[in-house]
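Novice: Give me coordinates for this.
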Amino acid sequence: MPISFNPTAPLVVVVGSTGNQGGSVIKALTESDRPYRIRGLTRDATRPVAQRLTTQGVEVVNVSLTIENADAVTAAFAGASIAFIVTNFWEHRNREREVAEGKMMVKAAMDARVSLVVWSTLESISQISNGKYTHVDHFEGKAEVTAYARQLGCPLLTVQAGAYSTNHMQWKPFMQKRQEDGSYVLDFGLFVRGGIESPALGVGAEILTCGEEISVGEMAAQLSHITGKKVTYKRITDEEFMAATEAPYEVALELLEMMKFFDEFGYYAGKGTKPSREYLSRVPQTWGEFVRENDWSSVLACMIAIQ
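Specialist: Predicted coordinates:
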């Protein structure tokens, strides 16, 4: 349904409206048969993607989501029934900043009396691993904000992001084939919409996003079969992984511990994802479908094996 201008329709404020997750949420809500008013927050309303949102009926608000700008952020949430909040650790790689900004947005939404706060979060890897893995800051910061929101009594719905299929094409030197408007296709918003619209979910629920549960070995096999190229799965040493990332030591260590955690405890620490798919309006895209829809020539030209 097109974005509504009826004042009786719920107003949804979407943080990161020009990004992957926020843009996906807006897309999913516009595909609903329910009416929504949508206010998209962005730091740069002059960007082409922001201007396209305006033409679709989104109320685009130019606001910097920093702790120094808390009053303006609170004003940006004013009148909203629902808020979708996300932070971008990889923009600055500063856990303290991510936590501070996440807490600020939660508090701003509560001050604006939002009835449902949808928070894009992740697990505490250090807690689940009993202190074995302590360097995965992009998980830990989000988990800290979750704990704060619950302590504050926030009307919280948590949505955890699974591993993006696009990661395999975005990680330098890989480049993914984008859509004509410069965006990526993401099913994340599909789960957010389910959380908002299903009576069985809402406040207090936890959603674990997942198109399908598939091993890296199975991914390699399907990629090989679909592309007709030989792609093999090979386990490597920690040292080989650190070198292969071509990233600063701190980033490489964070990614290494994340991967080792997944291998030992599972992405969602053993929690099943099937219940989170029961309330979706359509079936999410599978890995095989993603492979078929994208051009892998540049990736395969650089890839010896999927590690």
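
Novice: CA atoms for contacts and neighbours, from now on please.
Specialist: OK.

Novice: residue boundaries of the helices in the stretch 1-150 of the chain?
Specialist: 20-30, 48-55, 70-76, 95-111, 125-128, 137-152 (DSSP state H, counting those that start in this stretch).

Novice: And residue 124, how far from residue 145?
Specialist: 11 Å (C-alpha to C-alpha, to the nearest Å).

Novice: try residue 216
Specialist: 30 Å.

Novice: Looking at the two, which one has more neighbours?
Specialist: For residue 216 versus residue 145, neighbours defined as other C-alpha atoms under 10 Å are more numerous around residue 145 (23 against 13).

Novice: Just give the closest residue to residue 226, not the sequence neighbours.
Specialist: The shortest distance from residue 226 to any non-neighbouring residue, by C-alpha to C-alpha, 6 or more residues apart in numbering, is to residue 292 (6.9 Å).

Novice: run this one through as well so I can compare:
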Amino acid sequence: MSKKLLTVFGATGNQGGSVISTILGNSTLSSQFALRGITRNTSSARAQALASKGVELAVADLNKPQEIEAALKGSYAVFAVTNYWESKSREIEVSQGKAIADACIAVGVKHAVFSSLPNVTKLTDGKLGHVAHFDGKSEIAEYFESVKGKTGMLSTYFMPGFYVTNFKTMIRANPQVNDGTPTLTLPWDSEKTHVPLLSPEVDTGTFVAGIVSYPEPKELDGKYIQGVSEWSTPSKIVSEIGAAIGKEVKFNPVPEDVFMKFLPSDTAEELTENMVLVRDYSYYGVGTEKKQGESDKVLQPLGLKTQSVTEWAKSGSWNF
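Specialist: Here you go, the predicted structure:
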């Protein structure tokens, strides 16, 4: 039986790289899918490492629709991801995402999986209206839905949670603030804030692999999948990281205006509202921590497991 071609955007990045690693590392999946990785530089060390493992490489500039279409030809499924932070422009990101959607339709992709996020402005009734890197991705997902029409293409939206890798830079040992104990300082409640954590380099692939290999793919059409390795609270997060690395880690809750002062002026409002979204709306919406089982259904057919905070914390080095 011939393999289905899965084309992955951002093949050398966190999300795309995770998808490729997961497929390659699972004999069932690697027997079902051939892989094509899209990158802007096929000669880079990371790209060549993928090529050595049998991944076909393709070049595509997301600002050039004709290159996107050429890179997607022959694809059964596509995993697409856009990067707001590269331009810090919602308009540019949305334009790129729409170009991907149009290309998927043009070449006859059967299943498109887009890395999206909630529309924060709508979710909060306008109370949080400056989280552009969420709202833009939501707009792209809406565009996918609007253009696929009766083409027969299925679309599923993977919504990555809060990256555990953020804690590598967010936890700081600052003797000017406390006794030098590594501390996580955020405008969250230590016990009441529900944090949807994702280990991006591992579990992006876990969820996307579950989506593209799901035995009844039509059931996932138009569905939004919460990409969460583990739901936690701030106090539990620092406790588990501390236990894993053998060093006490504290949590320091601060008001929003204090937190905002820690941030660069051009991103302060957006990132502060992002943290308020986690605190007041559980990131995906109030009560969504109780609905994770609906998303985890995509993991069940292959028995896929997510990575815990403890496992992640033990897997890398920490410098305080």
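
Novice: How close are the two chains, by TM-score?
Specialist: The TM-score (TM-score structural alignment, normalised by the length of structure 1) is 0.86; 279 aligned residues with a C-alpha RMSD of 1.9 Å.

Novice: Let me know which of the helices of the stretch 1-150 of structure 1 is the nearest to residue 270 of structure 1.
Specialist: helix 125-128 (10.6 Å; C-alpha to C-alpha).

Novice: So residue 318 of structure 2 sits against residue 168, correct?
Specialist: Yes - here residue 318 of structure 2 reaches residue 168: they are 7.2 Å apart, a contact under C-alpha atoms under 8 Å.

Novice: What is the aligned counterpart of residue 208 of structure 2 in structure 1?
Specialist: Residue 208 of structure 2 maps onto residue 192 in structure 1, with residues paired by TM-score structural alignment.

Novice: Report the separation between that match and residue 21 of structure 1.
Specialist: In terms of C-alpha to C-alpha, residue 192 of structure 1 sits 10 Å off from residue 21 of structure 1.

Novice: quick one: contacts for residue 106 of structure 2?
Specialist: residue 69 (C-alpha atoms under 8 Å, 6 or more residues apart in numbering).

Novice: what do we get in structure 1 for it?
Specialist: In structure 1, residue 106 of structure 2 lands on residue 111 (TM-score structural alignment).

Novice: Can you tell me how far its match is from residue 38 of structure 1?
Specialist: Residue 111 of structure 1 is 19 Å from residue 38 of structure 1, by C-alpha to C-alpha.

Novice: Also residue 18 of structure 1?
Specialist: The value you get for residue 18 of structure 1 to residue 38 of structure 1, if C-alpha to C-alpha is used, is 13 Å.

Novice: What is the burial count for the aligned residue in structure 2 for residue 102 of structure 1?
Specialist: Matched to structure 2 by TM-score structural alignment, residue 102 of structure 1 sits across from residue 97. Using other C-alpha under 10 Å, residue 97 of structure 2 has 27 other residues around it.

Novice: With residue 229 of structure 1 instead?
Specialist: 12.

Novice: rewinding a little: pretty sure the residue nearest to residue 226 of structure 1 is touching residue 225, no?
Specialist: No - using C-alpha under 8 Å, residue 292 of structure 1 is not in contact with residue 225, being 10.5 Å away.

Novice: which residue in structure 2 lines up with residue 73 of structure 1?
Specialist: Using TM-score structural alignment, residue 73 of structure 1 pairs with residue 68 in structure 2.

Novice: Sorry, wrong one. I was asking about residue 152 of structure 1.
Specialist: So, by TM-score structural alignment, residue 152 of structure 1 is matched to residue 147.

Novice: ditto for residue 251 of structure 1
Specialist: By TM-score structural alignment, residue 251 of structure 1 lines up with residue 267.

Novice: Quick test: name the residue nearest the centre of structure 2.
Specialist: residue 160 (3.3 Å; C-alpha atoms, centre = their mean).

Novice: shouldn't that one be in contact with residue 134?
Specialist: No - using C-alpha under 8 Å, residue 160 of structure 2 is not in contact with residue 134; the gap is 10.7 Å.

Novice: what residues are shared contacts of the two?
Specialist: With C-alpha under 8 Å, 6+ apart as the test, residue 160 of structure 2 and residue 134 both reach 116-117.

Novice: What are the boundaries of the strands in the stretch 201-307 of structure 1?
Specialist: 206-208 (DSSP state E, counting those that start in this stretch).

Novice: just to revisit the earlier point, looking at residue 318 and residue 168 of structure 2, which has the bigger crowd around it?
Specialist: It is residue 168, of residue 318 of structure 2 and residue 168, that has more neighbours when counted by other C-alpha under 10 Å, with 15 against 11.

Novice: Cheers, nothing more for now.
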